[in-house]
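Enquirer: A structural model of the following input is requested.
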Amino acid sequence: MFVLDSRLQQDTVCLGEYPLCRLLLMNDVQYPWFILVPRREDVSELFQLDAADQLQLWRETTGLAELLKDCFAADKMNVATLGNVVSQLHMHVIVRRRDDVSWPAPVWGRHPTQAYTVEQVAALKARLRSVLAGDFCFVEG
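Expert: Presented below is the predicted three-dimensional model:
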């Protein structure tokens, strides 16, 4: 049974689900920062996914990155699995812009986080509804 890591639950807002991954929004309004988490039990490394899931994770990741690059006029997309603090396999998809508060340094630990308001999350979901389609299902609330 898939259970989302408590740290990811605490630090993110759930946006919805792809066929394989749950899509989360890092609760920091300074960056459009998304996290894909494969809904598989006890997986901490990419190679622990079977071949079909590896391919699906890559499809979901690259598709999301491409949509976000256009939607947010990104200068660069940062895509990575790290997992040094949260061992559950998750893929960061971060929109970077030359005018963001951390450019060109990494986003981690640079500045205190600034949480989204309910209204900001709703506006972001509305913006994404126009570009996310097909096999993505938003979570309401």
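Enquirer: alpha carbons only for contacts and neighbour counts from here, please
Expert: Fine.
Enquirer: tell me where the protein has strands.
Expert: 12-17, 21-26, 33-38, 76-80, 91-96, 137-138 (DSSP state E).
Enquirer: make JSON lines out of these and add distance to residue 5 and mean neighbour count.
Expert: Shown next, in JSON lines, are those (distance: least, CA to CA, whole Å; neighbours: other CA atoms under 10 Å):
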{"stretch": "strand 12-17", "distance to residue 5": "11", "mean neighbour count": "19"}
{"stretch": "strand 21-26", "distance to residue 5": "12", "mean neighbour count": "23"}
{"stretch": "strand 33-38", "distance to residue 5": "10", "mean neighbour count": "24"}
{"stretch": "strand 76-80", "distance to residue 5": "18", "mean neighbour count": "15"}
{"stretch": "strand 91-96", "distance to residue 5": "13", "mean neighbour count": "23"}
{"stretch": "strand 137-138", "distance to residue 5": "20", "mean neighbour count": "16"}
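Enquirer: tabulate those (JSON lines), appending distance to residue 65.
Expert: Output for these, formatted as JSON lines (distance: least, CA to CA, whole Å):
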{"stretch": "strand 12-17", "distance to residue 65": "15"}
{"stretch": "strand 21-26", "distance to residue 65": "12"}
{"stretch": "strand 33-38", "distance to residue 65": "9"}
{"stretch": "strand 76-80", "distance to residue 65": "7"}
{"stretch": "strand 91-96", "distance to residue 65": "6"}
{"stretch": "strand 137-138", "distance to residue 65": "17"}
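Enquirer: let's see this one next to it:
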Amino acid sequence: MFELDSRLHNDTFFVCDLTLCRVLLMNDSQFPWLILVPRKNDIAEIIDLTEHEQILLLQESATVSKVLQAVFTPFKLNIAALGNVVRQLHVHHVARFEGDVAWPKPVWGNQAAVPYKEESAKLLIAQIKQHLERENAK
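Expert: Next comes the predicted model:
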């Protein structure tokens, strides 16, 4: 059974499960920020996935990226799998804007998170899920 790292669990909202990955919304309203987590235990690096799973991860990353572009029209997408704090493989997808609070620096460690209000998070999750379903139907 898949186990999500407790830090990811505590810092995010569940959006949905794709074929390989769980989609999470980072609980920081300053940035549209989705995280893909392959639903496999004891995986720290992309190369720990099978070749087929690596391809699925790339496809799901592209899908999430298209959704972020469609919903938010960002200036730039930041996509990264760092894992320095949380070892479990997870890939950040952050929509960036020239006027955001961290621009042009990375979003990590530059400012405290500003949590979503519960209703705002629910609405955003519904919107993201709708776009994911549309993108997956193509």
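Enquirer: correct me if wrong: residue 22 of structure 2 contacts residue 34.
Expert: No: if you go by CA atoms under 8 Å, residue 22 of structure 2 and residue 34 don't touch, sitting 10.1 Å apart.
Enquirer: pull the residues that contact the longest helix seen in structure 1.
Expert: Using DSSP state H, we find that the single longest helix of structure 1 is helix 51-71. For helix 51-71 of structure 1, contacts defined as CA atoms under 8 Å, 6 or more residues apart in numbering pick out 18, 20-21, 36, 38, 46-47, 74-77, 79, 91, 93, 95, 128, 131-132.
Enquirer: just stretch 103-118 of structure 1 next, same as before
Expert: 27, 28, 29, 30, 96, 97, 98, 101, 102.
Enquirer: count of neighbours near residue 110 of structure 2?
Expert: 11 (other CA atoms under 10 Å).
Enquirer: which position in structure 1 pairs with it?
Expert: Using TM-score structural alignment, the equivalent of residue 110 of structure 2 in structure 1 is residue 110.
Enquirer: would you mind measuring from its match to residue 101 of structure 1?
Expert: Residue 110 of structure 1 sits 8 Å away from residue 101 of structure 1, going by CA to CA, to the nearest Å.
Enquirer: do the same with residue 46 of structure 1
Expert: In terms of CA to CA, residue 46 of structure 1 sits 30 Å off from residue 101 of structure 1.
Enquirer: again, but for residue 29 of structure 1
Expert: Distance of residue 29 of structure 1 to residue 101 of structure 1, computed by CA to CA: 11 Å.
Enquirer: ditto for residue 8 of structure 1
Expert: 23 Å.
Enquirer: and those two? which has more neighbours close in?
Expert: Taking neighbours as other CA under 10 Å, residue 8 of structure 1 and residue 101 compare with residue 8 leading, 19 against 14.
Enquirer: can you pull the contacts of that one?
Expert: residue 86.
Enquirer: same thing with residue 93 of structure 1?
Expert: 33, 34, 35, 36, 61, 64, 65, 77, 78, 79, 80.
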